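Engineer: requesting a structural model of the entry that follows:
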Amino acid sequence: MKQLLILLACLLLQNMSYALPTRKVLVNLKPSESLLSGEYVSNIHGDSYNFLCVLYDSITHDQTIVYNGIRKFTAYNIELYYIDLDDFEKSIYQYSTEEGECINIENEIYGPYDRIFYYHDLFPMWYSGSSLPSTHYINRHEFSFKQMGEDFFHYNDGTIYKINDFKSDYISPNKKHKAILDESKRMVTIDGSNYVLPIPVDEIISKSAPDLCLFDDGTCYYVQDVIYVCDNKDFTKDTYCFYITPSEVKAINTEIEYFDFDTHEIKLLNNRRDNNDSHNPRNFWNLPKEIYSEEKGYWFINYDFYLQDKSKRHSFFAKWDHDYILIDGKKYNYACPIKAFYDNKSNSFRWVSIEKNQIVMYNYSL
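Structural biologist: You can find the predicted model right below:
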């Protein structure tokens, strides 16, 4: 009987060891610091613990980028555009100083300017990591800015033009290829070869500069707006997109197709891995929403997670208004996390929580 009790106790302890998650501290917070709402990016494979977050200090009003546990940068009004979870120096972020706004693009700082606007059609706005395709070339160093009441555009090659000024010459990043845009904006010359763009002659081409992306292999992605005029004002009517190769000009039907910057292929939209993809570590269109609690009298971030493993036999469930989580229907006394994911490599559920002055990651092996 004694041996049976010992065996049962050992089995119970073994099951308990599998049932309890492991805990790892990612960030230690100062008493005045909190996580900036919505600004958290985590790995989706748990073994590397790659992560990024932005902290807010309620005393100094500073914001701090924490990258894999290291405080990398502190400033006012930090805005993230591109974060590479494997190499911080590839990241792109904007911030404010007493003199104006600055932007750090791949470890190069531009500004200060009165205002900076970092968005254009060529930039897919992905947060990259080892589990995601990396965008091998985009016009990362292109942005518009305002200075002394005037609007300017900074191009990838370092040249600066006033908005709507005509730019004719474009150079590939490796400096081996050159594109020349005709003033009609209906022909592009690449390395001495002319390519006529099939834009109907009755279309009025916008005065604004096209989005032109000349790749290191000499091919080119080209986006041009056409307009209609009403009351002496220009309005965008349509957008033409082309992929130019040495052999042809390929028109892209943007209603059903898109250009893949990684493979240089034209693909169907319904196969696209974009910001709505659940594999993206930060999903722009599905960020947690703030909701108001009548009972508590203030706003909450509406975190809500439901995960399954690859076999669909295990589940993880957490909601913002519950002080526990469910794993396979069993209650565990952990608060709702700010991030949760299933790690296919280790076959485990992982989640990140804020606990007093620490941001921690838990691992539950299945």
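Engineer: C-alpha only now, for contacts and for neighbours.
Structural biologist: Noted.
Engineer: ok, which stretches of the stretch 251-366 of the chain are helices?
Structural biologist: Counting by DSSP state H, counting those that start in this stretch, the stretch 251-366 of the chain has no helices at all.
Engineer: helix or strand: which one has residue 174?
Structural biologist: Per DSSP states H and E, residue 174 falls between elements, in no helix or strand.
Engineer: I'd like the distance between the closest residue to it other than its chain neighbours and residue 137.
Structural biologist: Of all residues not flanking residue 174 in the chain, residue 216 sits nearest, at 5.8 Å (C-alpha to C-alpha, 6 or more residues apart in numbering). To residue 137, residue 216 is 8 Å away according to C-alpha to C-alpha, to the nearest Å.
Engineer: another for comparison:
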Amino acid sequence: MIKKYILLPLLLIAATFVYAQPQRKVLLTLKKGEILYYAEYASNMRINGHKFTCILNDTLNDKKIFIHNGERKVTASEIYAYNINPDDFNKCVFEYYNNIKGTDKQQHYLSLYGVNYGPYEGIGYYYETDKYNDYTKQTNIDYALPHEFSFTLMGEDYFHYEDGSILDAKETRYEYQSPNKQHEIHIDHSKRFVTLDDRRFIIPIPMDGNCSKYDPRVCLFDDGTCFYEQTCEMTPGIKTFQFFITPTAIKQLIVGKEYYDFDKHQVLPYKKDADYSGSIDYMLWPYERLGWDYKNHELVTTYNFTLQDKSKRHLFIANWKYDYVLIDGKKYGKHCPIDAFYDEDTNAFAWTTIEGNEIVLYTFDLN
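Structural biologist: Below is the predicted model of the structure:
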């Protein structure tokens, strides 16, 4: 009986020790010569169903590789990711090109939500990644018109509109239809008036603004509402005006205080400090956790993380100068992470490391 009583506490201690260790999962095994390219890594910031994307640099073949959840989707001379969606590859937006052997030219391609365009001699696409995610809710017509871009063929520049129409880049478009073809909007050549269906509206732009050099950005929806953006030369500088037009009224948006939600078709108050935890996390955001420093006379990216759980009783700390992480003062692992987050659904810390030829996800249960 005495032996049993002694054995039971030992088993409990051993079980507790194993339970307290972080769980290790290999996300990707790199091939010879492959390295993570400029920290282009994104996570969906959750442990259950965790997914990720990244771009690799194949240093042996001078190629870039777009990785989506362990699958090598695109290999090209260069890749530019505009919208990263770890859950669905067909919701990613990216541009890539291949060099034409024996020339200084390239073949450019654009992939927009599963629709592929190209090859072109060049592409002009104006998205920025932070306009897609939920960290900064900003009024931006690009969100609603992803299929608008300029391109070059046989030395001439063209513009591709959302509805598939193509105009010479020197032309200005003045007529638009809603996707269901039930509504039309006409823009006056002065860019001071618009006619939505049969109702005319004055665009309230100051008279000293010169709008002739900038084409309007127009998004007309099936319900007959319209988002309208116009850039003008002012004294001094350049200013962009944004409006929401309904069949009965026109409203100018107040920058920094409200934004247009393209999903709800509503003007909503801008919340600077809104909580977007659980959304997409780009490793280069927020910038406060990244820096630059010299190590062995080489410029290196520095990673620093400080996380807490929802109870504020647990603390996760990582610093690029240390080859481990601290959780509640205890050391774990042998590498500084390149990314880290707290998952509220599972009440756990998670962090990503590069270990030799493996990209690894660790999770630490706080329950």
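Engineer: what does the superposition give as a TM-score?
Structural biologist: The TM-score (TM-score structural alignment, normalised by the length of structure 1) is 0.87; 353 aligned residues with a C-alpha RMSD of 2.8 Å.
Engineer: can you pull the contacts of residue 113 of structure 2?
Structural biologist: Contacts for residue 113 of structure 2 (C-alpha atoms under 8 Å, 6 or more residues apart in numbering) come out as 90, 91, 92, 93.
Engineer: what's the overlap in contacts for residue 216 and residue 137 of structure 1?
Structural biologist: Counting by C-alpha under 8 Å, 6+ apart, nothing touches both residue 216 of structure 1 and residue 137.
Engineer: what does the residue nearest to residue 174 of structure 1 correspond to in structure 2?
Structural biologist: Matched to structure 2 by TM-score structural alignment, residue 216 of structure 1 sits across from residue 222.
Engineer: what do you get for residue 349 of structure 1?
Structural biologist: Match for residue 349 of structure 1 (TM-score structural alignment): residue 349.
Engineer: that match: neighbour count?
Structural biologist: Number of residues near residue 349 of structure 2 (other C-alpha atoms under 10 Å) recorded here: 25.
Engineer: so it makes contact with residue 343?
Structural biologist: Yes - using C-alpha atoms under 8 Å, residue 349 of structure 2 makes contact with residue 343 at a distance of 6.2 Å.
Engineer: is it true that residue 131 of structure 2 touches residue 143?
Structural biologist: Yes - Residue 131 of structure 2 lies in contact with residue 143 (C-alpha under 8 Å); the separation is 7.2 Å.
Engineer: quick one: map residue 231 of structure 2 onto structure 1.
Structural biologist: Checking with TM-score structural alignment, residue 231 of structure 2 has residue 225 as its match.
Engineer: separation between its match and residue 234 of structure 1?
Structural biologist: 11 Å.
Engineer: and residue 22 of structure 1, by the same measure?
Structural biologist: Distance from residue 22 of structure 1 to residue 234 of structure 1, by C-alpha to C-alpha: 60 Å.
Engineer: need the contact list for the match of residue 231 of structure 2.
Structural biologist: Here residue 225 of structure 1 is in contact with 205, 206, 210, 236, 237, 238, 239, 240 (criterion: C-alpha under 8 Å, 6+ apart).
Engineer: run a quick neighbour tally on the spatially closest residue to residue 350 of structure 1 that is not a sequence neighbour.
Structural biologist: Leaving aside its sequence neighbours, residue 350 of structure 1 sits nearest to residue 363 (C-alpha to C-alpha, 6+ apart; 4.6 Å). By the criterion of other C-alpha under 10 Å, residue 363 of structure 1 has 22 neighbours.
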